[in-house]
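> Sequence plus predicted model, see below.
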Amino acid sequence: MGLNRGMGSGVTCSVENNDAMEVIDMSTHQTFVIVGGGLAAAKGAEALRANDFDGDVVLIAGEDRLPYERPPLSKEFLAGKQKIADFTTHDADWYRDNKINLRPGTRVESIDRGAKTVTLPDESTVHYDKLLLATGSSSRRPDLAGIDADGVHLLRTYDEAEALSKALESTEHLAIVGAGWIGLEVAASARGRGVEVTVIDPAELPLRTALGPEMGEVFAALHRDHGVDLRLSTSADELVVEGGAVTGVKLSSGETVSADTVLVAVGAAPDVALAEQAGLDLDLGGVAVDSSLRSSDPDIFVVGDIAAAQHPILGERIRVEHWANALNQPAIAALAMLGQDAQYENLPYFFTDQYELGMEYSGYAPTYDKVVVRGDLDRREFVAFWVDSAGSVLAGMQVNIWDALDDVKRLVAAQSAVDLVKLADPDVALGDL
């Protein structure tokens, strides 16, 4: 007997057996469904097969393309250094060879937990024994007058990145609303293409929420040194539109910044609509899961941006919207889906590349007592540590010191006090602390 599944976009998969007498034992033959079209979804499918799951794997992706990584959209792709093939997680042959029923360009409308089905736009349903939600995030779209005008962009998908990249070919002045990671990475990429850039943000420093004022100063200086006009402590009141196209941004200060292209980059909104409709427990803006990434429904698991996971080392539930979770959480979720004991213990990690500055951050420091720096801030070659009042390292960030990250992770995981004088002394090896 044969089982064939159409997969769209030229991707097909089939499971064939010419023995007409063979009967599949449905008590053991299972179907695992993955919802999402990014790195986390692809890694979920990969991990299931790597752990010898021989049932059906159905991957339902909203975008009509193969699952891909998103960090390059604001960095290497926008800078013209990579094409989408460079950051597509697997090619079409991989899905075919691994018998993954990939359904791109298809959105899941709802989950019926009782029937254990997901409903598609044509009202057909797909049964699941286990379900993995990897729905990610979308760009926050503020209520800003003029946001629908020509020349205004958001950045979360490849199509949006491609549209912005094409616009930059003829852009003289780009205005970016938002001085977070996406906004600053796009600013760096645009400056590399010779575009004049203004960045607008109501905070007094870029990245203040993520890194605090000490490191916010470092990134402010970095961008000013590369000719970016930082308009801080002011917000965008409206976008100026003439003839249907954006021509500038009116600020709360009363000034108007001229621009022929505008990027609105004011954060990401976790896509929890399916989980909420299904009645799963929510927390921290995402879906509440335990350390094995299992939700309040024992047959539904959650990874990536939307996972608000109990962390066994940090001792609290956290939700992190960064690439490393999408890369690493699916391996743990797959083990748990297969009935094995597994916990996601990785410390939060993120990175950025802006101009000549490369950075890696590990740890979790929503509050801290002080920042201890070893190295040269002016040359942007240093390691920074966020410490609490007891002298324990909560998080660390290496900037152009590429052999320091393992020691940073070790100090964070230890959760014990260190000598802060030695911590700041580059003549004392981190490995000796």
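Noted; the coordinates are in hand. Fair warning: this is a prediction, and the values are worked out from it, not measured in the lab. Numbers count the residues shown, from 1 in each chain.
> contacts and neighbour counts: CA atoms only from here.
OK.
> Assign E46 to helix, strand or coil.
helix (DSSP: H, G, I helix; E, B strand; the rest coil).
> what residues are up against it?
For E46, no contacting residues are found, by C-alpha atoms under 8 Å, 6 or more residues apart in numbering.
> Next one for the comparison:
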Amino acid sequence: MANQQKETTVIVGGGHAAGALLTTLLQKKYQQEVILVGEEPHPPYQRPPLSKNYLAGEVDQASLYLKPRSVYENAGHQLRLGVRAEQIDRDNRTISLSDQSTLKYDRLVLATGSHVRSLNAPGADLEGIYYLHDIADSDALREELLPGKRLVIVGGGYIGLEVAASATKKGVNVTVLEAAERLMQRVTGPEISEFFYTKHSSAGVDLRLNTAVTGFEAGDQGHVAGVTLASGGTVPADIVLVSVGVVPETALAEAAGLPCDDGIIVDEFTRTEDPAILAIGDCTRHRNLFFEKMQRLESVANAVDQARTAAATLMGEEKPYNSAPWFWSNQYDVRLQMVGLSQHHDQRVLRGSPEDKGFAVFYLRDGCVIAVDAVNLPIAFMVGKTLVQQRRQVNPEMLKDPDIELKSLVSGQSIN
């Protein structure tokens, strides 16, 4: 009797979600052949260091890789790197690649991630204007960050502020232009925003809030020389980083007729409308049993958690995605750890003070802890994970009381 031919699972993408899925399948001794298609020449790698220690030159490229390429290949899996998936034929279960080859799949996982949101403004195509999304971007930007140069960062979110910290430590003169009224406004509360405003200002960063950008001025040989403001005037610049968010990469899925709405629509098992196709990571708008509605999350934690759920689905184990989202950011000597989503809170509780070595903000809605932002206070983050995951009701006075150990708050179902 002839051996039954192995089925093939194809993963499209080379970021954290794709790498976490491939690693999990290795651990689970997944029996199908796996082929990963990545547009970049690198095996799956982590992106957070691109704006931090990799940009600063403190770690090398190999340290970014989730695993060396040889680990995957020794396990019998293929990495097709430096090629782009261009079309999905769902009827025949094939994928056309940019090198004119075709792959046949039995199961397909889309981990296409996101692309940077570009700024459509006069002069946006000048030399010296950068975006930061992949290794090549970080390499190019690092070459420019020389002492005394003037870097203007458009956007005061995680990435912009992390680059500001890295560049400042290199002796670069940094200006951050943020259109909103405070830093990281989309993801955190005013106490955290104010803390980081003070931290960056003290380090010499010129922070300008409520400042919209209308274009870029050219200098010699088509190189950027300044950033023009809606309020009038120009900020001189030798280098510009535009960091105004990302857009989910859904073009491949949309062209294949898969439902998309600010992300590829998937259920709590990471399944798309097509039973043969899953999707994970930044590119998805997903059903997470932790939330009441569909969400799209841009985070490593989400990529890893969805990858684990997808691995279980591929293995025939139905384990729904039901994790509280968490995030982190390193700026100077500060580690910000966040769990939950703080939007729509109706109460904020401050534990400690921004003048302390560590402090935290707890966000409550209807008496339940829905999010925690911890600055150099890992215990608040760890306890916060439990409180948020369990939708725990806690007396606000107990949260702020320094004489009450945070660990004691996770011992009961509700603490009043």
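Okay, I see it. Just so you know, these numbers come straight off a predicted model, no measurement behind them.
> in the second structure, which helix has the most residues?
Determined from DSSP state H, the single longest helix within the second structure is helix 300-314.
> Tell me the residues of the first structure aligned with it.
The counterpart of helix 300-314 of the second structure in the first structure, using TM-score structural alignment, spans residues 323-337.
> sorry, back to before: show me what the longest helix of the second structure is packed against.
Here helix 300-314 of the second structure touches helix 16-27, strand 326-331, going by 3 or more C-alpha pairs under 8 Å, 6 or more residues apart in numbering; DSSP states H and E.
> I'd like these as TSV, with distance to V388 of the second structure appended.
Compiled in TSV, these are given as follows (distance: least, C-alpha to C-alpha, whole Å):
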stretch	distance to V388 of the second structure
helix 16-27	24
strand 326-331	10
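> Pull the distance from the longest helix of the second structure to the chain's centre.
With C-alpha atoms, centre = their mean, to the nearest Å as the basis, helix 300-314 of the second structure stands 15 Å off its chain's centre.
> And stretch 347-358 of the first structure, by the same measure?
Distance, stretch centre to chain centre, for stretch 347-358 of the first structure: 13 Å (C-alpha atoms, centre = their mean).
> Show me what counts as buried in it.
Within stretch 347-358 of the first structure, the residues that count as buried by 16 or more other C-alpha atoms under 10 Å are 347-355, 358.
> What segments of the stretch 51-200 of the first structure are helices?
If you assign secondary structure with DSSP state H, counting those that start in this stretch, the helices in the stretch 51-200 of the first structure sit at 92-97, 158-168, 181-192.
> which residues of the second structure does the last one align to?
To tie it back to what came earlier, the one meant is helix 181-192 of the first structure. With the alignment judged by TM-score structural alignment, the segment of the second structure matched to helix 181-192 of the first structure spans residues 158-169.
> Would you mind pulling the contact partners of the matching stretch?
By C-alpha under 8 Å, 6+ apart, the surrounding residues in contact with stretch 158-169 of the second structure are 51-53, 55-56, 145, 153-154, 173-174, 176, 184, 200, 203-205, 241-243, 329-332.
> Ok, stretch 65-82 of the second structure next?
16, 19-20, 22, 26, 33-46, 62.
> Drop anything exposed from the residues you listed.
Members of these that pass the buried threshold by neighbour count (16+ other C-alpha under 10 Å) are listed as 16, 19-20, 22, 26, 33-40, 42-46.
> and stretch 269-281 of the first structure, which stretch of the second structure?
Using TM-score structural alignment, stretch 269-281 of the first structure corresponds to residues 247-259 of the second structure.
> what does stretch 60-72 of the first structure give?
Mapping stretch 60-72 of the first structure onto the second structure (TM-score structural alignment) gives residues 37-49.
> ditto for stretch 211-221 of the first structure
Under TM-score structural alignment, the alignment places stretch 211-221 of the first structure onto residues 188-198 of the second structure.
> How far away from the center of its chain is the matching stretch?
Averaged over its C-alpha atoms, stretch 188-198 of the second structure has a centre that lies 20 Å from its chain's centre (C-alpha atoms, centre = their mean).
> Please apply the same query to stretch 187-201 of the first structure.
The chain centroid and the centroid of stretch 187-201 of the first structure are separated by 22 Å, computed with C-alpha atoms, centre = their mean.
> next one: stretch 354-372 of the first structure
Relative to the chain's own centre, stretch 354-372 of the first structure is displaced by 17 Å; criterion: C-alpha atoms, centre = their mean.
> equivalent range in the second structure for it?
Taken onto the second structure by TM-score structural alignment, stretch 354-372 of the first structure occupies residues 331-349 there.
> what about the strands in the stretch 51-200 of the first structure?
Using DSSP state E, counting those that start in this stretch, the strands found in the stretch 51-200 of the first structure span residues 56-60, 100-103, 110-112, 117-119, 125-127, 130-133, 137-139, 152-153, 173-177, 196-201.
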